[in-house]
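J.: coords please:
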Amino acid sequence: MICMNLWRRMLPQALRLTGKSALPLLRWADVMQVKTLEQMPGPSAARFLWDLFFRRGLARLHQMQLEGRRKYGPVWKASFGPILTVHVAEPELIQQVLRQEGQHPMRSDLSSWKDYRRLRGEGYGLLTAEGEEWQSVRSLLAKHMLRPKAVEAYDRTLNSVVSDLMEKLKLRQQQNSSGLVTDVSAEFYRFGLEGISSVLFESRIGCLDPVVPVETERFIQSINRMFVMTLLTMAMPQWLHRILPKPWDTFCLCWDYMFQFAKGHINQRLEEERQKMARGERLEGSYLTYYLSQAGLPLKSVYSNVTELLLAGVDTISSTLSWSLYELSRHPEVQMALRDEVLAVMCGRAVPDAADVAAMPLMKAVMKEILRLYPVIPANARVIPDRDITVGGYLIPKNTLITLCHYATSRDPKHFRDPDAFVPQRWLSRSEAHPYASVPFGVGKRSCIGRRIAELEVYLALSRILMQFDVKPAEENDTVHPMTRTLLVPERAINLRFIER
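T.: Prediction:
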């Protein structure tokens, strides 16, 4: 009390000083107002787990962001099993976090992913590595995955995959008199996996064949099951794995097969390279496994990075393409305008390339709007390992998990007028939204390294689908909502009618 009274007497004098001499006192005032983690609002651990597992379920984690924002404000804390996390749901505060993340930023610990790698002796990839190990691989891959000119080199490879998709869609829609294609997400999931595989291996794995190879289908199922088990295994303390072993055992079996699948394709490509060398042929390639292997990375690191890149890109492509056609089918005026844009750019040509996309502003606006409404990763995360930081007036201790609530900010009416509506035109004019209100690929060094390849694959596929088909809903007022499965996915099958033009 004495200190506070003294401060009140000193404050008027401080304010009469010059700006320079008063600055230290004003900074000291800011420090005095910083609150501790204990003072941060949020549900009790029991209440949060009740909401999570019984009232709302893991599938509704994205909606719990909106509820937390309404109840507690832009910053709140909650315990997810053994993990205490601070939720941040305001663009300015997300920006504060990211500006303090340091030279080697950390995402969420992904503790169960790392536990598996330690258990099996596998290496860490771009999603799980930290520090210098992460930085060296990130720098290497960025040359081939983020530079626009480097990404343009993949358009011929990706267009070959798009051609197979078009044949598959044509076959599917011809099997039904109304042109109905059920569960388009499953079809686009296989398309996404085939596309990322062609970029990684410069070879095909049969996802779009009339009969998908058994090993490829099993790989797809393993990815899906692993993402479901990720949330569950992270929420369970390790001692609980011994009492309830099934989730952890299932999680490990999924990863076992995913590594086995990737290693098989990597070894095949490396053997082909060895045979070329034995014949005295020149080694060259434009696929990512080649760049990784030629950079002198340990084979264990090549295995882990390729495995993580395989699973990272598939959902982005599948989800974005599915939701794009879902919304375009429900907004025929936007679909018509986008088709007109594509046809005008193509000038009678049948197959677009990367350079054509640059002349399609509405196409890019549709993509931005879809990722605002349905961000593939509804919440990103950061861990600041080396120092405490201040966010929103709270002192957050180092090593605290900070969840960045992108779903909540991208659907906030304060930042987006009519936030639940599909309005891609909002991106064609100068946006009034805060630049961190919708950041579906993340920002900075830890942003999604595959975003440009994923975007290009979606742009090329969407262009050709609209040139060949009118896309309509399976039924009027057939509404599909998103759900959380670590990633944000449709809660049930999206069915659409493809009418040949």
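
J.: Every contact and neighbour count from this point should use C-alpha atoms.
T.: Fine.

J.: State whether residue 184 and residue 320 are indeed in contact, as I suppose.
T.: No - Residue 184 is beyond contact range of residue 320, at 11.5 Å (criterion: CA atoms under 8 Å).

J.: Run a quick neighbour tally on residue 32.
T.: 9 (other CA atoms under 10 Å).

J.: quick one: what helix or strand has it in it?
T.: Per DSSP states H and E: residue 32 is located in helix 19-33.

J.: Check which residues of the next helix or strand after that helix are buried.
T.: Following helix 19-33 in sequence order, the next helix or strand is helix 45-50 (DSSP H and E). Neighbour counts over helix 45-50 (16 or more other CA atoms under 10 Å) mark 45, 48, 49 as buried.

J.: To check against the first, give me the structure of this:
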Amino acid sequence: MVLITPGIDFIARSFAVLGVAVATAAGVGSLLASRGIVLSTWSLALGVVLGLPLLAALRIIKTEISHRRHAAALGSRMVPRAQGAMIGNIDILKSMMENWRSGYPGDGLFDLVEARGPVVNIRVLWSDLLFTASPEHIKTILATDFNNYVKGERFHHTMASVLGTGVFNSDGDMWKFHRSITRPIFTRDRISHFELFDKHADVVIGHIKNRMRSGDAIDFQDLMARFTLDSATEFMFGSCVHSLSANIPYPHNASYIPPQTMSARSAAANDFSRAFLDAQEIIAGRERRGWVWPLGEIFKDATTEPMKVVNSYIDPIIRDAIQKKQHSPPKEKSVESEIGEDETLLDHLIEITSDPRVLKDEVLNIMIAGRDTTAATLTFIFYFLSLYPDITVRLREEILAKVGPTRRPDYDDIRDMKYLRAVINETLRLYPIVPFNVRESVHAATWPSSDPMEKPYYIPAGTKTAYSVFMMHRRKDLWGPDAEEFDPDRFLDDRLKKYLVKNSFIFLPFNAGPRICLGQQFAYNEMSFMIIRLLQNFSSVKMDLDATPVDAFPPKAWAGASGRKGIEKVYPRMHLTMYAHGGLWLKMQETESGN
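T.: Presented below is the predicted three-dimensional model:
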């Protein structure tokens, strides 16, 4: 059996185009021969070779003329283009890829926006990619003209080997179906089941206490990834992968590392977590390479190996659930039916569909949403708490005043803790969970100009439209001159009315419009619960720079750069979501009893 890899498929489709060109050339040769004009085979071959680039160039020119005419008819103007030094803006593509691998989020794009305006056409390899960090444009994409901006077939194809047709990789009726079947799981009763969080939080706290008593630092990001993975899998399946039971990594400078034992279950949990991350890294890289990404996967689909590991965990759970349903009395259930007290997400889904592919796609999509996003945000929250001890003190004071040193918080406690919410929001502002995103226009449209005296921007049909809430959240004209400073009070003082109340679309950590995150309140509750539990048990947080791996430090070239880039102590990176490269190695001071 021949394995059709993304690269082979891409080449096959390219040869199909070449085949049409050859057939056309042969037809032209026969026509000329019938009229006494005989061309050699080499002449025809040369004509094909030279003709394809010429035809491609003519097609590009024709499209350009058509777009300009349509833009003029709509009373709009073309989006300014990035001007690279190499043909097809290949130098810009190389720079973007390098920035993605080793740069600070937004590197290169900040310069493009500053040079070309609030929206710029990056146009790599003659393919339009419109980029914006404007709240007006993002509002258009996500809300006011929602139906005109979809994930699109190109995005579906790029992500399909991991996300399938799940809620994050579908449009139209399929998207509505996936969203409707998951909505009931995020009712208030479900999102405030804190027993689930508490069980896993106790294990986290135990790990930290044991490590602090040994005198070594702990990788807080790794711990939060395990906590959210165990919580997410139990929330969805009723049983978790028990990643917190696996060996917790020691820092490179540990004075003593005890013998590491690993049960089969723990090893499987580690393998699953690593493979899940690898798969996301691969599809994120595909999207950044644009339409040529399949050429990097000619000999194999790069997601095949990690997805084998992921599927080896997910498939048996889904198969058992389907078999259990087949041997159970039928239930009357619709997509909007409420979920029973003891039902998991999978219990609910299995009553709506028995299609294993649909079930797996939805589970994996929700797992990405419920695991990586929350883990990353908790990591950056405690990064900031380690940098600003006065904020830690103030936050602990609110926690102790509202909840006390030992009581488990409930829904009302969390709702009433204003400073806690401000700390979370300020972290989400500077490090939004999904920093960059993309859609594709269905029909030609326009975006408003920031200058009312200028014509609106023309958006051609079928064009990729990328946007960044990361960059928007740091704009000084939207958030004030201190936009790059970490200051939770901006969500409590006069700045709230001055900036955010005036335009709510400047703060979009959970998306907006019809695709707004269904799990937003679940995430707030989970993060709030963990923060409260940790600060009940630990009075201070600090980074251990000696324990931090050498490659986890920001590059020395960043020193002195403007904004947060010049002062970072962690190395922020991203795949589909943000994370701290090399982890966040912390030491925490355990509280005395009753304090």
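
J.: Kindly state which residue of structure 1 is aligned to residue 180 of structure 2.
T.: In structure 1, residue 180 of structure 2 lines up with residue 139, judged by TM-score structural alignment.

J.: The one helix or strand its match maps to packs against which elements?
T.: If you go by DSSP H and E, residue 139 of structure 1 is part of helix 131-145. In terms of contacts (3 or more CA pairs under 8 Å, 6 or more residues apart in numbering; DSSP states H and E), helix 131-145 of structure 1 is packed against helix 148-152, helix 288-294.

J.: List just the one of those helices that sits closest to residue 349 of structure 1.
T.: helix 148-152 (18.2 Å; CA to CA).

J.: and residue 330 of structure 2, that's in a strand?
T.: No - assigned with DSSP: H, G, I helix; E, B strand; the rest coil, residue 330 of structure 2 falls outside any strand and is coil.

J.: quick one, helices of the stretch 51-200 of structure 1?
T.: If DSSP state H, counting those that start in this stretch is used as the criterion, the helices of the stretch 51-200 of structure 1 fall at 61-72, 91-99, 111-120, 131-145, 148-152, 155-174, 184-201.

J.: Let me know how buried the alignment partner in structure 1 of residue 372 of structure 2 is, in neighbour terms.
T.: Superposed on structure 1 with TM-score structural alignment, residue 372 of structure 2 falls opposite residue 315. Neighbour count of residue 315 of structure 1, defined by other CA under 10 Å: 25.

J.: For residue 100 of structure 1, see how far away residue 315 of structure 1 is.
T.: 29 Å (CA to CA, to the nearest Å).

J.: ok, now residue 417 of structure 1?
T.: Counting by CA to CA, the gap from residue 417 of structure 1 to residue 100 of structure 1 is 30 Å.

J.: got a list of what the nearest residue in space to residue 467 of structure 2 that is not next to it in sequence touches?
T.: In this structure, residue 467 of structure 2 finds its nearest non-sequential neighbour in residue 132, 4.8 Å apart by CA to CA, 6 or more residues apart in numbering. Residue 132 of structure 2 makes contact with 113, 118, 119, 120, 138, 465, 466, 467, 468, according to CA atoms under 8 Å, 6 or more residues apart in numbering.

J.: residue in structure 1 matching residue 132 of structure 2?
T.: Using TM-score structural alignment, residue 132 of structure 2 pairs with residue 88 in structure 1.

J.: Give the aligned range of stretch 206-214 of structure 2 in structure 1.
T.: Against structure 1, stretch 206-214 of structure 2 falls on residues 167-175 (TM-score structural alignment).

J.: Ok, stretch 388-400 of structure 2 next?
T.: Under TM-score structural alignment, the match for stretch 388-400 of structure 2 is residues 331-343.

J.: Identify each buried residue in that stretch, please.
T.: 334, 335, 338, 339, 341, 342, 343.

J.: which parts of whichever helix or strand residue 25 of structure 2 is part of are buried?
T.: Residue 25 of structure 2 belongs to helix 6-34 when assigned by DSSP H and E. Judged by neighbour count using 16+ other CA under 10 Å, the buried positions of helix 6-34 of structure 2 are 6, 7, 8, 9, 10, 21, 22, 25, 26, 29.
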